[in-house]
Structure formats: structure tokens, C-alpha cells
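> pasting the structure only:
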């Protein structure tokens, strides 16, 4: 394989990573929609769609191994391929957390929500924006944007603290709220973990571009 072909193969690999991120964006949107609308069928669709994300990961892993085997990559190429293998693991975990949200939705079923869901959709919107900017940062190797995305993790942490405080107050007020309240706390926690994994991806983008291992937060 010549250098040009190798370079094109790396670009194709990057496009497949972007495609995987876009699939996760879709299931994140659907998972929170299913919770808000108490739509159990949509929640089950999220669980099915996550299989596609897992399939993307397996395909990218195979191609990455093949690229390393076919030609001894230069230092930068090796950094890209190695980082991609780490990035897709984090993206796959985001998909898994969407599935966890869907499972909590199925457990809640048709119950009236114990509180209006305000902070959870806010968290979703921030995370979707983080994913979109992560794609752009990855494609353009934009370090400044990667840092900006990683710093948004703090917004998610603060919203999770708000959810935690509100739910605990509701549980304290009426023990009937314990069952659903616990499930909503789990959802908040899953969203908070998604942001952590996206931050990991941004740290990898910085490593690809500058060869520096950083801890954004």
C-alpha cells in the first residue's frame, strides 16, 4: 500500500468514526424523547439501534488493525489509529448509556412524572452540542474547539447536582417518590457519564493533533 492510499484509508477511518458519532446522536435524542413522552416503543427502538453503534465499532477496530498490519505507519499515523481505537470505545460507552436511559424509561412506563423534566432535556441539548462540536474538532483537528467541548462538561456536572438536589427533596417530601426518583437520578447520572466520555474523546483529539496527553478538567 502506497503512502497516498494509506492516507486515504486513514481519512476513510475518520469518516467512519464521524458516522458512528452521528448514530449515537440519534439514539441520544430518541432515548430522552422516549423518557419525556413515556414512549416505551421508542425506548425499545433505542436498544435495537445501539446494535448498529456496536457494529460500527467492530468494523472500525478491524480496519485499524488491518491498516497497522499492511504498512508500518509513521508516528503521526500511528497516533491517529491508536487514538481512534480509544475514541470509539468512549463513543460506544455513550451509546450504552443511552440504552440505560431507555431501560429506565421502560421501567417507569406510563407513570406520571414526579416532576416536570427540565434539567434532563437541558443536559441532552448540551451533550448533543458537545457531540456535534467533537465531530467538527475531530474532522478539522481543531484543538481550541476540543478544549471548548471538554470544558462544557462542567455545565453537565452542575445540572446533575441540581437534579440530585431536586429529586432528594421530592423523596424527602413523600416516600412514594422513591421508586421513580431513583430512576430519574440514574438517568441524570448516565447523562453526566456521557459528557465525561465525550471529554475523553476531546483529549484524544488533542493528542492526535499535538502529541500531548492532557486532562481538560
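Now that the structure is in, tell me what you want to look at. Values in this document were obtained by computation on a predicted structure and should not be read as measured data.
> okay, CA-based contacts and neighbour counts for the rest of this
Fine.
> quick one: residue 140 from residue 93, how far?
As judged by Cα to Cα, to the nearest Å, residue 140 and residue 93 stand 23 Å apart.
> which one of the two has more residues nearby?
The residue with more neighbours, out of residue 140 and residue 93, is residue 93; 19 against 12, by other Cα atoms under 10 Å.
> just checking, the more buried one touches residue 191?
No. Contact criterion Cα atoms under 8 Å: residue 93 and residue 191 do not qualify, at 11.2 Å.
> what residues are up against the residue nearest the centre of the chain?
Nearest to the mean C-alpha position of the chain, by Cα atoms, centre = their mean, lies residue 94 at 3.3 Å. By Cα atoms under 8 Å, 6 or more residues apart in numbering, residue 94 lies in contact with 24, 193, 194, 197, 198.
> want to compare, so here's the second one:
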């Protein structure tokens, strides 16, 4: 009988301790308001990736958000206002966020109006095959690239290998960044083509335009690369 009483008291003490710890953890959570932008942006964590763009109460500009929000399902094209519980983490792993975020409530979800069709919208819809490089016509070139506007990623074939990376676009400029590729062995001609192409676009900024179904990349006034439109499939 006495042993059962002691066991019962011990169980109650453990439950009380768990409850106190839980209350303390909840009390450390801050409620914050986040505005989430309707499109993602290229960012770099442990590796190149895409991040949400957010504004806090004191933000003047959009800021990259490297964490995840538990319970929140993001959909591009919508701007959100969220109430989020933010909790300070202990024993934070390297390259991890100092906070954990949990959705409390979606205050507002608004579908943003799409801009009228632009030249860049046209670029996103097609595959672009290389037809000229440094003034030299490329007959039947295997080189092509496509752009993912939501993820801000570019990829394609650089010869016999595949390449991929990120890009940033302003009104009339296009910057390639964090370019990488596969490393299959190629013949001498493809090796030369591949090396020249990847050297030209690697971490470079170009002025671009679209004319007569060609995508043209310039450095200064020099036309460096010309691509012809091709179906995505």
C-alpha cells in the first residue's frame, strides 16, 4: 500500500515537472507578424536554394527567410500576412536557424495581379538553343538553356554535360551565379565548346534583349551569345 502511494506521488511529480517545462517553453515563444512576398528568391544556405521573402514589423525592404514555418503551406503568386510563434532554439546545429517558427494564424492571403506579358515572360516559356557565340555561328549546337522563373534557376546542356545554377534579373540585365555541372568525359570538340560556353556565362552579368525570336546577351555593346527559340519539349 505504502509502495503504491510513493509510486503515485512520483508519477504526479513527473507530470507536474513536464507541465512546468511545457509552460516555460510556450512562454519563451514570441508572437510575430510576418508579411510573405508572392515570389521566391535565390539564396545560399548549406547549398544554393530558394527562400521566401518576408517583412517584419520594422522591415523597410524584403528580407530573405532561410527557415521553415511549421504548419504553413506557401503558394507562389499569393501575398500572405501571418501570425507566427517564434521560439529560441537551444543547442543550435551549425548552419541552422537560431529560431523555430510555427504558424499561429493566416491573417490575410491575397492573390497578386500578374504583370502584363513582357519579353521575360516569353523567355520563360521556351528552350533557348545556342546559335552564335563570340560572333561565330554554332551549327547544330547541342548547347541550350531553360529558365525556372519561380525558383530563379537556370539549366540545360553545355555540350555533352548538363549545367545548372541560379540567376538574377533586373529590367534589362541578367546575372548567372553559382554555376555547376556534371563531369562526363567528352570528345575534343565538345570539350572546347563546353569550356568556352561555361567560361562565358560563369558568374557574369549581361545586358539582354529578345528580338526576332532570339535571346541575345551583350557585354557592353558586344553581342556575346545568341540563342534561338525552341519548344520546351
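Thanks, I have it. Note that the structure is a prediction, hence the values are computed from the model and not measured.
> please state their TM-score.
The TM-score (TM-score structural alignment, normalised by the length of structure 1) is 0.22; 90 aligned residues with a Cα RMSD of 6.3 Å.
> of the contacts of residue 94 of structure 1, just the buried ones, ChimeraX syntax please.
Buried residues within the contacts of residue 94 of structure 1, by 16 or more other Cα atoms under 10 Å, are selected in ChimeraX with:
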select :24,193,194,197,198
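> from the contacts of residue 94 of structure 1, which single one is nearest residue 46 of structure 1?
The shortest gap between residue 46 of structure 1 and any of the contacts of residue 94 of structure 1 belongs to residue 24, at 9.8 Å (Cα to Cα).
> check the gap between that closest one and residue 31 of structure 1 for me.
As judged by Cα to Cα, residue 24 of structure 1 and residue 31 of structure 1 stand 10 Å apart.
> and what of residue 46 of structure 1?
According to Cα to Cα, residue 46 of structure 1 and residue 31 of structure 1 sit 6 Å apart.
> need the residues touching each of those two.
98, 99, 102.
> could I get these as CSV with secondary structure?
CSV is the format used below for those (DSSP: H, G, I helix; E, B strand; the rest coil):
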residue, secondary structure
98, helix
99, helix
102, helix
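> by neighbour count, which of those wins?
Per-residue neighbour counts (other Cα under 10 Å) across these peak at residue 102, which has 30 neighbours.
> in the longest helix along structure 2, what's buried?
In structure 2, assigned by DSSP state H, the helix with the most residues is helix 2-27. By neighbour count with 16+ other Cα under 10 Å, helix 2-27 of structure 2 contains no buried residues.
> in this structure residue 131 of structure 2 contacts residue 224, no?
No. Using Cα under 8 Å as the test, residue 131 of structure 2 is too far from residue 224 to be in contact (11.0 Å).
> between those two, who's got more neighbours?
More crowded of residue 131 of structure 2 and residue 224, by other Cα under 10 Å: residue 131, with 22 against 18.
> distance of the more buried one from residue 230 of structure 2?
For residue 131 of structure 2, the distance to residue 230 of structure 2 equals 11 Å [Cα to Cα].
> now do residue 208 of structure 2
For residue 208 of structure 2, the distance to residue 230 of structure 2 - Cα to Cα - is 18 Å.
> look at these two and report which has more neighbours.
residue 208 (22 against 14).
> can you say which helix or strand has the residue lying closest to that one once chain neighbours are set aside in it?
Leaving aside its sequence neighbours, residue 208 of structure 2 sits nearest to residue 217 (Cα to Cα, 6 or more residues apart in numbering; 4.6 Å). Using DSSP states H and E, residue 217 of structure 2 sits within strand 214-219.
> please apply the same query to residue 31 of structure 2.
In the assignment (DSSP H and E), residue 31 of structure 2 maps to strand 30-36.
> next one: residue 146 of structure 2
For residue 146 of structure 2, the host element (DSSP H and E) is strand 144-148.
> what helices or strands is that strand leaning on?
helix 119-124, strand 127-133, strand 153-157 (3 or more Cα pairs under 8 Å, 6 or more residues apart in numbering; DSSP states H and E).
> between the ones you listed, which one is nearest to residue 78 of structure 2?
helix 119-124 (18.4 Å).
> which residues are in contact with the closest one?
146, 147, 148, 149, 209, 210, 215.
> buried residues in the strand holding residue 31 of structure 2, which are they?
The neighbour-count check on strand 30-36 of structure 2 (16+ other Cα under 10 Å) flags 33, 34, 35, 36 as buried.
> now the helices: where do they sit in structure 1?
Counting by DSSP H, structure 1 has helices at residues 3-36, 40-70, 75-108, 119-140, 143-151, 153-173, 178-210.
> may I see the buried residues of the helix or strand where residue 104 of structure 2 lies?
Using DSSP H and E, residue 104 of structure 2 sits in strand 99-111. Neighbour counts using 16+ other Cα under 10 Å place 100, 101, 102, 103, 104 of strand 99-111 of structure 2 among the buried residues.
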